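*Asks:* Quick check, what structure comes out for this input:
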Amino acid sequence: MSETQQHYQCYIDGEWIDSATKLSVENPATGAVFASVPDCTLEQADAALASSQQALQSWKLLPAIERGRHLLRLVEALKPKREHFARLLVQEQGKTLNEAYGEFDDTLNYLTYSAEAARRLEGNIFPSDSPNEQLWIQKVPFGVTIGLCAFNYPLALIGRKVGPALVTGNTMIIKPHEATPVTAMEFAKVVEEAGIPKGVINVISGSGITVGEHLVKSPITQLVSLTGSIRAGQAICRSVAENVTAVSLELGGKASFIVLDDADIDKAVDAVVISRYANCGQVCICAELVLVHESLAEEFTRKVVEKVKQLTVGNPMENPNMGPSVTAQGLDRVDSIVQETINAGATLECGGQRPEGEEFAKGNWYQPTVLSGVSADMPAAQEEIFGPVLPIVTISSYEEAVEITNRRNDGLSCYLWTNNYRTIMDAIARLEVGTVFVNKQIVGYIQGYHSGHKRSGIGGEDGIYGIEGYLQKRAVYLNCN
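*Replies:* Presented below is the predicted three-dimensional model:
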């Protein structure tokens, strides 16, 4: 892949802005720097906030259908750039080309769904206790919102946040992750091309602990939408406390993949491999921990290992099954968890190191890995790995699986494989997670709802509930006497 370096600017108040210092952006497949973006100053962050606040006054008064039409123009401007964005996602994030095409398509779908919701934004009218009076509950925008995006889906997360924010009358400042900011700058070019009014979308780059924190702490900011780690979410909550700013936090988790003794073992094997190694395991709802019944454990493990050994790893532009991890720090953490778990007594079934060969000498590469003989207290069973490692724990009962899953202080998602409908209904009632996949591999439909329980978040994304998350309620007592 070509590694020609290019410098990008931020997009603030309809202008392209630079800064004296820059952040380098690496291709995770090669480790080579291919681009740079501004390391914005706090003054530039303030300019973005002022721009968003100024634009808000006219934007929120537009009829929702007009705001939706702006989003549809943005979609139309994006459509011819599918190949461009897909290849950029591969270069910047390391996902395979097919996965990148999928991310681009999802982005269009997120924006289109939000635009089409413009005529379906609802309030309520309730009977009044007094004559000649009505009681309304209106849904109104928060105001200036901040979209903090993770590195695993640099484009789709923008569409997932911008669409609902704008159609409901908010303005938004996008702050991409430091590892993957280029996609956001290219998106800003399309924002300008589509004629979105200046200040409605601002895109600013910089570190989370400086620029990000400054945006979050500002009294201008009325809602912070974060997709990121639990640790990042906790920091956001501390930062917004003084201003009591609203938050929507879509955070991490460690999804159990429960395989009970009556499961369709072959379908479960296929599903767990897809659900663990998609996007190099860098999906918050990926299957993070197998809990397989002892009667199936040996056969299940053998079949999983056979399938994982067939996965291809290589240049993501050539569509292997798996590309590299996004950051070197993330890769080091993955390997550390693997080695600690082996030292604790687990068995390395396959993987567990950097692939061999010259093409893997640089970049953030790791073999698809399976660990068996894992106990529920080992590091790979306790920590969110966010990488291509599948730990397998043997259980003796459904009750044990529920106990292991629910003892955690996070609760984003869980997979359940069984043909017993009593068990399914019981699990839906008892599993303390935001999403339950029943006899299903990893998926996320736009009309669904993506949220976490416990430390996995507050609020959520997607569907009508995701859109409602960008609206606050206003009660109106209208007396006509």
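*Asks:* Only C-alpha atoms from now on, for both contacts and neighbour counts.
*Replies:* Fine.
*Asks:* residues contacting the most centrally placed residue in the chain?
*Replies:* Central residue of the chain (Cα atoms, centre = their mean): residue 227, 5.1 Å from the mean position. For residue 227, the contact set (Cα atoms under 8 Å, 6 or more residues apart in numbering) comprises 148-150, 157, 249-251.
*Asks:* Equivalent analysis for residue 275, please.
*Replies:* 281, 286-287, 441-442.
*Asks:* ok, now residue 326?
*Replies:* Residue 326 touches 28, 93-94, 151-152, 179, 364, counting by Cα under 8 Å, 6+ apart.
*Asks:* Going along the chain, name the helices of the stretch 301-450 of the chain.
*Replies:* Along the stretch 301-450 of the chain, counting by DSSP state H, counting those that start in this stretch, helices occupy 328-343, 379-382, 398-406, 421-430.
*Asks:* Quickly compare those and say which is most buried.
*Replies:* Scoring the helices of the stretch 301-450 of the chain by mean neighbour count under mean count of other Cα atoms under 10 Å gives helix 379-382 as the most buried, with a mean of 22.
*Asks:* Can you list the helices and strands that that one packs against?
*Replies:* helix 328-343 (3 or more Cα pairs under 8 Å, 6 or more residues apart in numbering; DSSP states H and E).
*Asks:* about what we covered before: closest to residue 260 out of the helices of the stretch 301-450 of the chain?
*Replies:* Residue 260 sits nearest to helix 398-406 of all those, at 6.8 Å, using Cα to Cα.
*Asks:* Provide the contact partners of the closest one at residue level.
*Replies:* 256, 258, 260, 291, 293, 376, 395, 427, 430-432.
*Asks:* Counting neighbours, which of those comes out on top?
*Replies:* Neighbour counts for the contacts of helix 398-406 (other Cα atoms under 10 Å) peak at residue 291, which has 31 neighbours.
*Asks:* Let's see this one next, to set against the first:
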Amino acid sequence: MMKFHKDGMDHYHLYIDGKWVESKSGKWIEVQNPANEQVIAKVTDADKDDVQAALQSAQRAQQAWQAMPSVQRAEYIMKLVEALRQKRDYFARLLVMEQGKTYGEALGEVDDTMAYFTFAAESANKYKGDLLQPTHEDELVMVQKVPYGVTVGLCAWNYPLALVGRKLGPALVTGNTMIIKPHELTPIASLEFFQLIHEVGFPPGVANIVTGSGTEVGQMLVTSPITKLVSVTGSVRAGQAIYKSAADNITALSLELGGKAPFIVLEDADVDFAVEAAVNARFTNCGQVCICNEMVLVHDKVADEFTEKLVNRVKKLKVGDPFDPEVNMGPKASPGDLDKIDRIVQESVAKGAKVAIGGKRPTGGIFDKGYWYEPTVLVDVKPDMAAARQEIFGPVLPIVRISSFEEAIEIVNASPYGLSAYLFTEDYNKMIHATNVLQVGTVFLNQNMTGCINAYHGGHKLSGIGGEDGEYGIEGYLQKRTIYMRYKRFNQTNGNSQVDEKR
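*Replies:* Next up, the predicted model:
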């Protein structure tokens, strides 16, 4: 049984070894709707026995799953895609209720999830090893790509379903088994998705899901000697803790962590297009996207024009019920993040920044409950202020004036983050130079926030190691094995095989 109804709400079990199971812990975690603070479900708070059972289940299943031809593994995945397609609206509504994104954004997340799984399935017979030139006669030298074994996917709360697709699809198609741990803020869509896995009929143990806190359940998964690779999407702080925890077993890691994406607008930029892109890249999903526009670096010559047009555009954003088709932005996902955003704004204002629009929590009506923050633009921001240094991850956009392209590059590369950067200019020389020197994993040139399913997503510096998406993302779930094979040369004269005895 996936869930049962008690006390007026759904209670969710764990999915381990092909079955929905109860935990002996007897503990539950409440899941709230961030728009109104109502508890909408309870999920199991797993204990060490649950985690160990999931790990052992994945370990038992892995060799048989690896032995299965990859195209057969892909067939399971495509059945899963079709099952999700049949419930597209249902899952979108779950995402709105547990995470707070608008219904349109939630539909997009479901579509992205299907795309991630589809790409993984289509890659089943495309990844390959190498046959190398040997050093000796009568020798074959091969490099084979093999799965790690038992893998763990630790998912963030901002895209709870898409991140399952981003991790589970590549892990499974390459012959690994995986244990998913969703974030405790947003576990419902992930748990419901595992019901689809159950209905499709994946072999027991190939995919498991356990719920609980990152500091406890996540820690147990990371430190287990059974775990051979951990894929993480989360904050820098979480990534650093996981990096340390994985050290004892030298567990392989893929860390996609936070960022402080600069949005550079030079004097020759198309200001109107840059404004539209800046708004989209900041306020999508209430600013809760790792590659979001975290601060604008705008040239003095166009700063006034850009700022005026930006503020006017932000005024048109509608905040409210995320199910309302006319609403552009819903609530933040948690009260803790809301407090962090407000602190950054207040600290920056205290240092001399000015609020051009927004800057506070809305009140009255729907806003009296929930984790809301006004779309905010800060001006007169200096590079040393909190708004320009700390990852905001919310609907606040600081504007820093610059006097040159070189100054923008210096500010960007001085940051400890290195996930993404935006550059708006008509000067191709500067575009090319930027791609050569910007210390980030992704550069958007005159481009809105976007992503291709067949591209690659990863960060530099504190923003992580490894990455996901595309063929490089698939490769991340494979390790290399070199094979040296000696064989007997066939003698065409007498029809016998012989070995060179001189070796």
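*Asks:* before we move on, the earlier item: closest one of the contacts of helix 398-406 of structure 1 to residue 65 of structure 1?
*Replies:* residue 432 (37.9 Å).
*Asks:* Wait, that closest one touches residue 453, no?
*Replies:* Yes. In this structure, residue 432 of structure 1 is within contact of residue 453 by Cα atoms under 8 Å, at 6.6 Å.
*Asks:* shared neighbours of these two, anything?
*Replies:* With Cα under 8 Å, 6+ apart, residue 432 of structure 1 and residue 453 have common neighbours residue 411.
*Asks:* Can you give me the buried ones in stretch 243-253 of structure 2?
*Replies:* Buried residues in stretch 243-253 of structure 2, counted by 16 or more other Cα atoms under 10 Å: 243, 245-246, 251-253.
*Asks:* Just the ones of those in helices?
*Replies:* 243, 245 (DSSP state H).
*Asks:* would you turn the helices of the stretch 301-450 of structure 1 into CSV with distance to residue 135 of structure 1?
*Replies:* Output for the helices of the stretch 301-450 of structure 1, formatted as CSV (distance: least, Cα to Cα, whole Å):
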stretch, distance to residue 135 of structure 1
helix 328-343, 53
helix 379-382, 50
helix 398-406, 42
helix 421-430, 36
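*Asks:* Give the aligned equivalent of residue 95 of structure 2 in structure 1.
*Replies:* Under the alignment (TM-score structural alignment), residue 95 of structure 2 pairs with residue 89 of structure 1.
*Asks:* Not counting sequence-adjacent ones, nearest residue to its match?
*Replies:* Distances taken as Cα to Cα, 6 or more residues apart in numbering put residue 100 closest to residue 89 of structure 1, at 6.0 Å, once the chain neighbours are dropped.
*Asks:* secondary structure element for the residue mapped onto the one you found from structure 2?
*Replies:* Mapped onto structure 2 by TM-score structural alignment, residue 100 of structure 1 lines up with residue 106. Assessed by DSSP states H and E, residue 106 of structure 2 sits inside helix 103-122.
*Asks:* so what's the counterpart of residue 64 of structure 1 in structure 2 closest to, chain neighbours aside?
*Replies:* Following TM-score structural alignment, the counterpart assigned to residue 64 of structure 1 within structure 2 is residue 70. Among residues not flanking residue 70 of structure 2 along the chain, residue 124 sits closest, at 5.2 Å (Cα to Cα, 6+ apart).
*Asks:* So that neighbour sits against residue 71, correct?
*Replies:* Yes. Residue 124 of structure 2 is within contact range of residue 71, at 5.5 Å (criterion: Cα under 8 Å).
*Asks:* So if I had to pick from those two, which one is more boxed in?
*Replies:* For residue 124 of structure 2 versus residue 71, neighbours defined as other Cα under 10 Å are more numerous around residue 124 (22 against 16).
*Asks:* Just say helix, strand or coil for that one.
*Replies:* coil (DSSP: H, G, I helix; E, B strand; the rest coil).
*Asks:* Please pull up the equivalent of it in structure 1.
*Replies:* Residue 124 of structure 2 maps onto residue 118 in structure 1, by TM-score structural alignment.
*Asks:* Who are the contact partners of the residue nearest to residue 70 of structure 2?
*Replies:* 70-71, 73-74, 173-174.
*Asks:* repeat that for 10 Å
*Replies:* For residue 124 of structure 2, the contact set (Cα atoms under 10 Å, 6 or more residues apart in numbering) comprises 69-75, 170, 172-175, 474.
*Asks:* Could you dump the residues you listed into TSV and include distance to residue 320 of structure 2 and secondary structure?
*Replies:* Supplementary listing: the contacts of residue 124 of structure 2 in TSV, determined by distance: Cα to Cα, whole Å; DSSP: H, G, I helix; E, B strand; the rest coil:
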residue	distance to residue 320 of structure 2	secondary structure
69	49	coil
70	46	helix
71	45	helix
72	45	helix
73	43	helix
74	41	helix
75	41	helix
170	36	helix
172	39	helix
173	40	helix
174	42	coil
175	44	coil
474	39	helix
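*Asks:* can you list these in CSV and add distance to residue 410 of structure 2?
*Replies:* Shown next, in CSV, are the contacts of residue 124 of structure 2 (distance: Cα to Cα, whole Å):
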residue, distance to residue 410 of structure 2
69, 50
70, 47
71, 48
72, 50
73, 47
74, 46
75, 49
170, 37
172, 42
173, 42
174, 41
175, 44
474, 34
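*Asks:* hmm, which of those residues are the buried ones?
*Replies:* Neighbour-count burial (16+ other Cα under 10 Å) applied to the contacts of residue 124 of structure 2 gives 70-71, 73-74, 170, 172-175, 474.
*Asks:* Which of those residues sits closest to residue 342 of structure 2?
*Replies:* Distances from residue 342 of structure 2 to those, taken by Cα to Cα, are shortest for residue 170, at 38.1 Å.
*Asks:* pretty sure residue 237 of structure 1 contacts residue 246?
*Replies:* Yes. In this structure, residue 237 of structure 1 is within contact of residue 246 by Cα atoms under 10 Å, at 9.2 Å.
*Asks:* Find the residues that touch each one of these two.
*Replies:* residue 224.
*Asks:* which of the contacts of residue 275 of structure 1 sit farthest apart?
*Replies:* Among the contacts of residue 275 of structure 1, 281 and 441 lie farthest apart (Cα to Cα), at 13.5 Å.
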